[in-house]
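K.L.:
This is a predicted model, with the sequence first.
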Amino acid sequence: MKIGMFNSTLEWLLMSDPAIRWQVMRDMQDAPEAIWREERSKVETEGWGAKLFSSQDTDGQWAGGAFFPAGFTEKDWHKEGQPWTATCFVLNQLREFGLPPTCSCARRTVDLIGRNSRWDHAQEPFWEGETEECINGRTVADGAYFGADVSLIVTRLLSDQQGDGGWNCERANGSQVSSFDTTINVLEGLLEYERRVGSTPEIRTARQNGEEYLLRRSLFRRLSTGEIADERFLRLTHPNRWRYDVLRALDYFRDVSLFTQADPDPRLAEAIDHIRSKQSAEGRWVLDWSAPGRTWFETDEGVGKPSRWLTLRALRVLRWWDAKAKR
């Protein structure tokens, strides 16, 4: 990317919410830690983070439920699609926004959710998880990030790993093969747990086997035939919620590389080339699609328009890859 276009794109990213600005400062501008941390602290009191907290229930939840809003029915699902306003999805967003985990709102929320929130599945305590690996993976990521004890869920996820190295929410229904969607949710959770709480040989091996599941498939291909496993994996969305795409996977591999100090795996190259090909003439990345369903508010300008979230993620992935490739 030409320098002028790059600088223009950074200016565009910085004309946004604190949740994006602090990450641009840290990941793209190499700002001093004190500077980006000061910007990050604004997530609690300004913009999208403050909006989410303004919608919080007095018991610490959102929309009255852990996974579904209170009173949400099967009829609502068929009419509207899966809802995204309940507690677990809001926590996912607050973690992505970078809400400081030690701020007063975060500490209060973790405590209240632990005391009041129960999973829809069988009324399990929130920080003990439920049965689906997708949900449990994200709950581990949120809990580890915000300082809740999610060790019981980690133990369950290790026992739920499939023989091919990944995970699948349909395991309880008899599935013996993994899915891209479930695997990325669990991998993000295990990595966050290792980073915030600590690792063990068992956790590290499980994470590495899950990464190998994706890498052997070049992040988007069938192992058996080499064909594209799902065209949606090449179309970019945000927020991902539980869904997989190659940019989410690449951002994960960047994250784990920074954590372990390992060089990028060359099997990521095809996915990297795909992300490069999707950059617009203005140096940005467009939102290809967005899942329907209730939200508190939108953080992008709409399908078919440039997305600041996607652009941030793509730029930092490419910066990481290109820097490592020059070694």
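P.N.:
Sure, I can see it.

K.L.:
switch to C-alpha atoms for all contacts and neighbour counts from now on
P.N.:
OK.

K.L.:
next one: the helix or strand that contains Leu112 to chain centre, how far?
P.N.:
Leu112 is located in helix 104-116, with elements delineated by DSSP states H and E. Chain-centre distance of helix 104-116: 21 Å, with Cα atoms, centre = their mean, to the nearest Å.

K.L.:
Now do that helix: which elements does it pack against?
P.N.:
Secondary-structure packing of helix 104-116 (3 or more Cα pairs under 8 Å, 6 or more residues apart in numbering; DSSP states H and E): helix 133-146.

K.L.:
So which bits of the helix or strand following the helix it packs on are buried?
P.N.:
Per DSSP H and E, the first helix or strand lying C-terminal to helix 133-146 is helix 151-160. Residues of helix 151-160 classed as buried: 151, 153-154, 156-158, 160 (neighbour count, 16 or more other Cα atoms under 10 Å).

K.L.:
Presented hereafter is structure B, for comparison with structure A:
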Amino acid sequence: MDLTAWLRDSDPALRWQVERDLVGEPPEVWQATRARVATEGFGARLLALQDPDGQWAGGAFFPADGAKSEGQPWTATTWSLNLLRDWGLDPGVLAGTVEKLAANSRWEYDNLPYWGGEVDCCINAWTLMNGLWLGADIQAIADWFVEHRLPDGGWNCEWVEGSTRSSFHSTINSLRALLAWDTSTGQTSAARRAGEIYLLERHLVRRRSTGEPVGPWLDDFRYPFRWSYSVLYAADYFREACLHDGAAPDPRMAEAIDRIRAARRPDGTWLTVGRHPGDVWFEVDVPAGEPSKWVTFHATRVLAWWDAG
């Protein structure tokens, strides 16, 4: 199979990234494909579902009418913005959304204002990234991450319940937010570096206390990533962070990279374990057990970076 041709034969939301990061097309090529996200395919479909008040499904994190199927619903505002941002939508297409959400959207937790964030690390991470992308004032959320880092170096969404141990899931999402912040400010923050060390000391895979793997979800490769940790999600972050910092890949990632490489099939593709259960507006990837273009793209890109490093 011609892996590159297979990956390029995809929605503009994925195709422009393949053209830029795997094929090495000149900017005028991949930028033209990226511009199509607003008018074609997944991006256009999701944009058309935005409510007049700036939200999706009438809610900040959960739809106003609740879940219709088992699992977390993925249709509300935060999840929709996450996808559009990840797909490379020009933020200008959403002009006015910052103001509409400020006026109309409140978190389900304590009815807090949307751009102020709330108490959950992952929710605040996505709000920070979406706010940076759309031009909202989210300085307070950036400061919140520095203040709420735990003594072991990472973060845990259960801190509000008294947890003092960091979580792989919460930490990787917090790191993504801080990397977005550092990219916007041109710096490498001490809080982000401490969170990276938390994961690297555990080789992205193991408990520091026992050396055992942290969970069966380490090799759950899927798209969208949503909130859950996997070695692919983590390696994808460290690739971006190293490129931002001008650093070489850290050798402590080797075990995680080996796990990613071991999952590659002879034809060069990776299978998806299937998306997280719950309501979605529409499917963006194949069912469980089938070769996923999204997973294959991210895994191929990570291995190319690692091998070059």
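P.N.:
Thanks, I have it. Small disclaimer: the values here were computed from a predicted structure and weren't measured.

K.L.:
Trace the one helix or strand Arg40 of structure 1 maps to over to structure 2 and give me the residue numbers.
P.N.:
Secondary structure from DSSP H and E places Arg40 of structure 1 in helix 33-40. When structure 2 is aligned by TM-score structural alignment, the counterpart of helix 33-40 of structure 1 is residues 27-34.

K.L.:
Average offset of the matching stretch relative to structure 1?
P.N.:
Aligned to structure 1 and superposed, stretch 27-34 of structure 2 gives a mean residue distance of 1.2 Å (mean Cα distance after the TM-score superposition for structure 1).

K.L.:
Would you mark the buried spots in that stretch?
P.N.:
30-31, 33-34.

K.L.:
Return the distance of that stretch from the chain's centre.
P.N.:
The answer for stretch 27-34 of structure 2 is 22 Å, by Cα atoms, centre = their mean.

K.L.:
can you give me the helices for structure 1?
P.N.:
3-14, 18-27, 33-40, 47-54, 74-80, 87-97, 104-116, 133-146, 151-160, 180-196, 201-215, 246-260, 269-277, 308-325 (DSSP state H).

K.L.:
What does Val302 of structure 2 correspond to in structure 1?
P.N.:
Val302 of structure 2 maps onto Val317 in structure 1, by TM-score structural alignment.

K.L.:
Contacts only, for that match.
P.N.:
Contact analysis of Val317 of structure 1 by Cα atoms under 8 Å, 6 or more residues apart in numbering lists 250-251, 254.

K.L.:
can you do 10 Å?
P.N.:
Val317 of structure 1 makes contact with 27, 247-248, 250-255, 272, 275, 311 under the criterion Cα atoms under 10 Å, 6 or more residues apart in numbering.

K.L.:
ok, now Ala50 of structure 1?
P.N.:
Ala50 of structure 1 neighbours (Cα under 10 Å, 6+ apart): 42-44, 94, 105.

K.L.:
Gly195 of structure 2 now?
P.N.:
Contacts of Gly195 of structure 2 (Cα under 10 Å, 6+ apart): 149-150, 152-155, 166, 168, 171-172, 174-175, 178.

K.L.:
any idea how far Asp251 of structure 1 is from the match of Val302 of structure 2?
P.N.:
Plainly put, Val317 of structure 1 is 6 Å away from Asp251 of structure 1 if you go by Cα to Cα, to the nearest Å.

K.L.:
Show me what the helix holding Arg40 of structure 1 is packed up against.
P.N.:
With contacts defined as 3 or more Cα pairs under 10 Å, 6 or more residues apart in numbering; DSSP states H and E, helix 33-40 of structure 1 has these neighbours: helix 18-27.

K.L.:
ok, average deviation of the helix it packs on from structure 2?
P.N.:
Mean deviation for helix 18-27 of structure 1: 0.5 Å (mean Cα distance after the TM-score superposition for structure 1).

K.L.:
so which of the buried residues of helix 151-160 of structure 1 would you say is closest to Trp289 of structure 1?
P.N.:
Closest approach to Trp289 of structure 1 among the buried residues of helix 151-160 of structure 1 (Cα to Cα): Leu157, at 30.0 Å.
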